[in-house]
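Asker: No sequence on hand, only this structure:
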């Protein structure tokens, strides 16, 4: 299993993503964490397409809403990509769209078979953790039903054993919501990685590297 999980895009560690992936090629861009914000959806896609193209990748948008109740078709589609890029947004909306499309079953199988690399930031990273409780401080679960037609799910995919708090001490978290989540996890003794926008977690087989700046905890 190969994972690159960050707070914001590549953080300060693009070299580690490149080492996982090899030569840049096709990448499946999954923007469904933004499904609750239709007016922002196209701009959110563009904001990731541009930096990926600059690095030599060929991003193609994969909208999980096109695969609702079609997990076999989704698996065939994703298996053609060496890299999956899952952007940030609302973690609960993203989790719901993974459930509706079967991506929550498909991607773990593909990762276990080492078919592709999963790169996710913010919501795309939090999704892979064991449990999403606490993230409601920053992401609104009430956005799930209008956007997805189902109730929020509070379990993550469980592909890493720590919860992830993104945007620590970051201008992308002006109200300090993420700092409050990290403080709650510390107080409750919850195993977690609190990441600044420079930080990342890299999983390569049995090896896990936590790449933290001095201010992260």
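Answerer: Received it, and whenever you're ready, just let me know what you need. On a predicted model such as this, the values are computed, not experimentally measured, just so you know. Residues are numbered from 1 along each chain as shown.

Asker: CA only for contacts and neighbour counts going forward, please
Answerer: Noted.

Asker: Which SSE is immediately downstream of the longest helix belonging to the chain?
Answerer: Counting by DSSP state H, the longest helix found in the chain is helix 38-54. Going down the chain from helix 38-54, the next helix or strand is strand 58-61, by DSSP states H and E.

Asker: buried residues in the next helix or strand after that following strand?
Answerer: Where DSSP H and E defines the elements, the next helix or strand beyond strand 58-61 is helix 71-78. By neighbour count with 16 or more other C-alpha atoms under 10 Å, helix 71-78 contains the buried residues 71, 73-75, 78.

Asker: Next, the buried residues of stretch 146-160.
Answerer: Neighbour-count burial for stretch 146-160, counted by 16+ other C-alpha under 10 Å, picks out 147-148, 152-154, 156-157, 159-160.

Asker: Below is structure B, check it against A:
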């Protein structure tokens, strides 16, 4: 399976062209499934999911002009027969995995069976990650929380740390989580974004030091394109690779 791991979706022509190249055909000829699961732990999550699905969100992922678009809700899959959903995933040209809480997403990827299914999908199928959707496919990822995350969201390790941000942010908890292992590197999204003041370059370096794999810190104008395990940076913005 191929991958396009983004911070904020298809934000510029370079990332758009990379997606078309991975698909091997136009978006208008491609069938996609959208996974909104990661957004639900956030206040207002259902509304944010609808805006993403309807194409009204800040990132035009569902509104790119797909031949067909379906919704794959991971929290429902464990309660239905695999025969009802696995063939649909196997037939999809692209899985569009939305942002939100990466621990929650990684947990439901495991519980639903999607984590085990991903390596068996067609080599030309494309996993398109946005923020948490990009983080959760690494073997190990890190995320910050104001409150301790729920213990039932899978294997994790927590460390209390203090961030130096322009806003003078208070203590946060840095959590190391276990992802799907679809790629052999990690992603830290929203680098130097004003709405994500803790995602500074200095903090990204500190977080990457806790990940036993190469780690890409990327801004919203950058994506990582993966074919046959080889990663290529596609960027009209800022990024940095940290080695373990």
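Answerer: All right, it came through fine. Everything quoted here is computed from the prediction, not taken from an experiment.

Asker: Can you pull the TM-score for these?
Answerer: Comparison of the two superposed chains (TM-score structural alignment, normalised by the length of the first structure) gives a TM-score of 0.83, and 207 aligned residues with a C-alpha RMSD of 2.5 Å.

Asker: follow-up on the earlier one: now the buried residues of helix 71-78 of the first structure in CSV, with distance to residue 1 of the first structure?
Answerer: Formatted as CSV, the buried residues of helix 71-78 of the first structure follow (distance: C-alpha to C-alpha, whole Å):
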residue, distance to residue 1 of the first structure
71, 20
73, 22
74, 19
75, 16
78, 15
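
Asker: Of these, which is the nearest to residue 18 of the first structure?
Answerer: Within the buried residues of helix 71-78 of the first structure, the smallest distance to residue 18 of the first structure is 19.2 Å, found for residue 78 (C-alpha to C-alpha).

Asker: which one in the second structure is aligned with the closest one?
Answerer: Residue correspondence to the second structure (TM-score structural alignment): residue 78 of the first structure is matched to residue 89.

Asker: ok but residue 119 of the first structure is inside a helix, no?
Answerer: No. In this structure, residue 119 of the first structure is strand, not part of a helix, as judged by DSSP: H, G, I helix; E, B strand; the rest coil.

Asker: How many neighbouring residues does it have?
Answerer: 25 (other C-alpha atoms under 10 Å).

Asker: Can you find the partner of it in the second structure?
Answerer: By TM-score structural alignment, residue 119 of the first structure lines up with residue 128.

Asker: ditto for residue 68 of the first structure
Answerer: Using TM-score structural alignment, residue 68 of the first structure pairs with residue 78 in the second structure.

Asker: got the contact list for that match?
Answerer: Applying C-alpha atoms under 8 Å, 6 or more residues apart in numbering to residue 78 of the second structure gives the contacts 111-113.

Asker: Likewise for residue 111 of the first structure?
Answerer: Residues in contact with residue 111 of the first structure (C-alpha under 8 Å, 6+ apart) are 1-2, 117-118.

Asker: Swap in 6 Å and give it another go.
Answerer: By C-alpha atoms under 6 Å, 6 or more residues apart in numbering, residue 111 of the first structure lies in contact with residue 1.

Asker: do you know how far it is from residue 90 of the first structure?
Answerer: The gap separating residue 111 of the first structure from residue 90 of the first structure is 23 Å, by C-alpha to C-alpha, to the nearest Å.

Asker: just residue 148 of the first structure next, same as before
Answerer: Distance of residue 148 of the first structure to residue 90 of the first structure, computed by C-alpha to C-alpha: 12 Å.

Asker: The residue most central in space within the second structure: which element?
Answerer: With distances taken as C-alpha atoms, centre = their mean, residue 133 lies nearest the centre of the second structure, 1.6 Å away. Per DSSP H and E: residue 133 of the second structure is located in helix 132-135.

Asker: Residue 102 of the second structure corresponds to which position in the first structure?
Answerer: Under the alignment (TM-score structural alignment), residue 102 of the second structure pairs with residue 91 in the first structure.

Asker: I'd like to check which residues are in contact with its match.
Answerer: residue 123.

Asker: Could you rerun that using 10 Å?
Answerer: Residue 91 of the first structure is in contact with 32-34, 97, 122-127, 132, 135-136, 138-141, 144, 152-154, 156, counting by C-alpha atoms under 10 Å, 6 or more residues apart in numbering.

Asker: Lovely, talk soon.
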